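> Sequence and predicted structure below; questions after.
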Amino acid sequence: MLFTETRLPGAFLIDIEPRADNRGFFARAFCQREFEAHGLKPAIAQANIAFNTRRGTLRGMHFQFPPYAETKVVRATRGAILDIIVDLRPESPTYLRSIAVELTADNHRALYVPERFAHGYQTLEDGTETSYQVGEFYAPGVESGLSPFDPALRLEWPLPVTEMSAKDRGWAALDEVGETLRQRMAVS
């Protein structure tokens, strides 16, 4: 696997190294030792799949507060997404900055999302499926999110939104929850 750190410290693009022959190819998509060698947490508490019927579907911007903050390895296994993450670590020099990455079934690329980051994506094709390997168990009491339309986050979604949950539409903007977010995301 090829690990490329993004401009947000701790967030990595992970590309496969296919070994091709007449059948197609074989590639490693996860290796605990390689994750550890790059300083990443290789724990997988859950593996999740999200199927999205329509192009333009938006999911996000999700996170869990410490001590249940999640790492995620996200990959599009069918179709394509624009995946966006936002650094929510108050001590980070990149606090509230984001990156956007296109993950497709064809490019086989994954995004490693560190703890204390918000995560969301928009589907670029009908029938898109994503796979998540998550480093912490889902904890509904500490689940939260930010509005994916908050102008303070400056997120650019490429398509009109066709589908979105009521829950995701209801996430607050930074000006409403910023101080609480800072306090709850701070490390002791």
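Looks like it came in fine. Numbering: from 1, shown residues only.

> use CA for all of it now, contacts and neighbours both
Noted.

> Could I get the contacting residues of the residue of the chain most remote from its centre?
In the chain, the residue that sits farthest from the middle, by Cα atoms, centre = their mean, is residue 22; the gap is 33.8 Å. Neighbour list for residue 22: empty [criterion: Cα atoms under 8 Å, 6 or more residues apart in numbering].

> any idea how far residue 108 is from it?
19 Å (Cα to Cα, to the nearest Å).

> Also residue 119?
Counting by Cα to Cα - residue 119 and residue 108 are separated by 19 Å.

> Among the two, which residue is more densely surrounded?
residue 119 (23 against 18; other Cα atoms under 10 Å).

> ok, and here's another one to check against it:
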Amino acid sequence: MKVEALAIPEVKLVTPRVFGDDRGFFLETYNERAFAEAGLPTDWKQDNHSRSVKGVLRGLHYQMANPQGKLVRVARGRVFDVAVDIRRSSPSFGQWVGAELSDENMAMLWVPPGFAHGFLVLSDVADFCYKCTTLWDAASDRSLNWADPRIGIDWPLGDIGKPQLAAKDATAPMLAEAETFA
């Protein structure tokens, strides 16, 4: 497994070793020893799987009282995945990093607690899977506006135009008004 820090070094791109032949492929999406050696979490509390169609934008989501670290990957399709640093004491506060995750590159993204997370579906359909370090907590759930010009995420909307959003994401506050971490 290869682990590389992105422009915000706490966010890591994890590329597993893939063993393939004419029958298909095999890869480990999690190995406790390898993750521990790479400084990644090994204690997971929840696994999630969502399916979305092209043009769906989910996010930017985070939890305040029970912040979640997330290890995200795409089992089918292709997405543009984003993490935004919302820790006011961080030198990268308000900055974002993004990576394309797909069933072809099989890459995963580690999004640590203290970051808002979201993704845009680029393929006709995408199955998005992720492990969380804490359980989801409805009372702690927050959204940050996906189009905040202060953050300036360069979403690859291309032929998508306007993304499909959940109501909570369409009305999410801008960073200046959002609840963030110290």
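Perfect, thanks for sending it. Note that the structure is a prediction, hence the values are computed from the model and not measured.

> Just list the residues touching the aligned residue in the first structure for residue 122 of the second structure, thanks.
Under the alignment (TM-score structural alignment), residue 122 of the second structure pairs with residue 124 in the first structure. The contact partners of residue 124 of the first structure, by Cα under 8 Å, 6+ apart, come to 55-56, 79-82, 159.

> switch the cut-off to 7 Å
Counting by Cα atoms under 7 Å, 6 or more residues apart in numbering, residue 124 of the first structure makes contact with 55-56, 80-82.

> Pull up the gap between it and residue 150 of the first structure, please.
Counting by Cα to Cα, the gap from residue 124 of the first structure to residue 150 of the first structure is 21 Å.

> Make sure residue 60 of the second structure is indeed in a helix.
No - counting by DSSP: H, G, I helix; E, B strand; the rest coil, residue 60 of the second structure is not part of a helix but strand.

> burial count for residue 91 of the first structure?
11.

> By residue count, which helix of the second structure is the longest?
helix 32-37 (DSSP state H).

> Using the aligned residues only, give the average distance of that one to the first structure.
Here the mean offset of helix 32-37 of the second structure against the first structure after fitting is 1.7 Å, by mean Cα distance after the TM-score superposition for the first structure.

> whereabouts in the first structure does that helix align?
Counting by TM-score structural alignment, helix 32-37 of the second structure sits on residues 32-37 of the first structure.

> What lies in contact with that stretch?
41-42.

> and the counterpart of residue 137 of the second structure in the first structure, how many neighbours?
For residue 137 of the second structure, the aligned residue in the first structure is residue 139 (criterion: TM-score structural alignment). Residue 139 of the first structure: 12 surrounding residues under other Cα under 10 Å.

> what's the closest non-adjacent residue to residue 139 of the first structure?
residue 68 (7.0 Å; Cα to Cα, 6 or more residues apart in numbering).

> what are the ranges of the helices in the first structure?
32-37, 166-169, 174-185.

> could you dump these to TSV with mean neighbour count and distance to residue 145 of the first structure?
Shown next, in TSV, are those (neighbours: other Cα atoms under 10 Å; distance: least, Cα to Cα, whole Å):
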stretch	mean neighbour count	distance to residue 145 of the first structure
helix 32-37	13	27
helix 166-169	14	7
helix 174-185	13	10
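
> Turn those helices into a markdown table, including distance to residue 16 of the first structure.
Converted to a markdown table, the helices of the first structure look like this (distance: least, Cα to Cα, whole Å):
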| stretch | distance to residue 16 of the first structure |
| --- | --- |
| helix 32-37 | 12 |
| helix 166-169 | 32 |
| helix 174-185 | 32 |
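
> Off-centre distance for the longest helix of the second structure?
In terms of Cα atoms, centre = their mean, to the nearest Å, the centre of helix 32-37 of the second structure is found 20 Å from the chain centre.

> can you check stretch 133-152 of the second structure too?
11 Å.

> pretty sure residue 6 of the first structure is in contact with residue 85, am I right?
No - using Cα atoms under 7 Å, residue 6 of the first structure is not in contact with residue 85; the gap is 10.9 Å.

> The two - which one has more neighbours?
residue 85 (26 against 14).

> How about the contacts made by the more buried one?
98-100, 117-120.

> change it to 8 Å
Residue 85 of the first structure makes contacts with 61, 98-100, 113, 117-120, as judged by Cα under 8 Å, 6+ apart.
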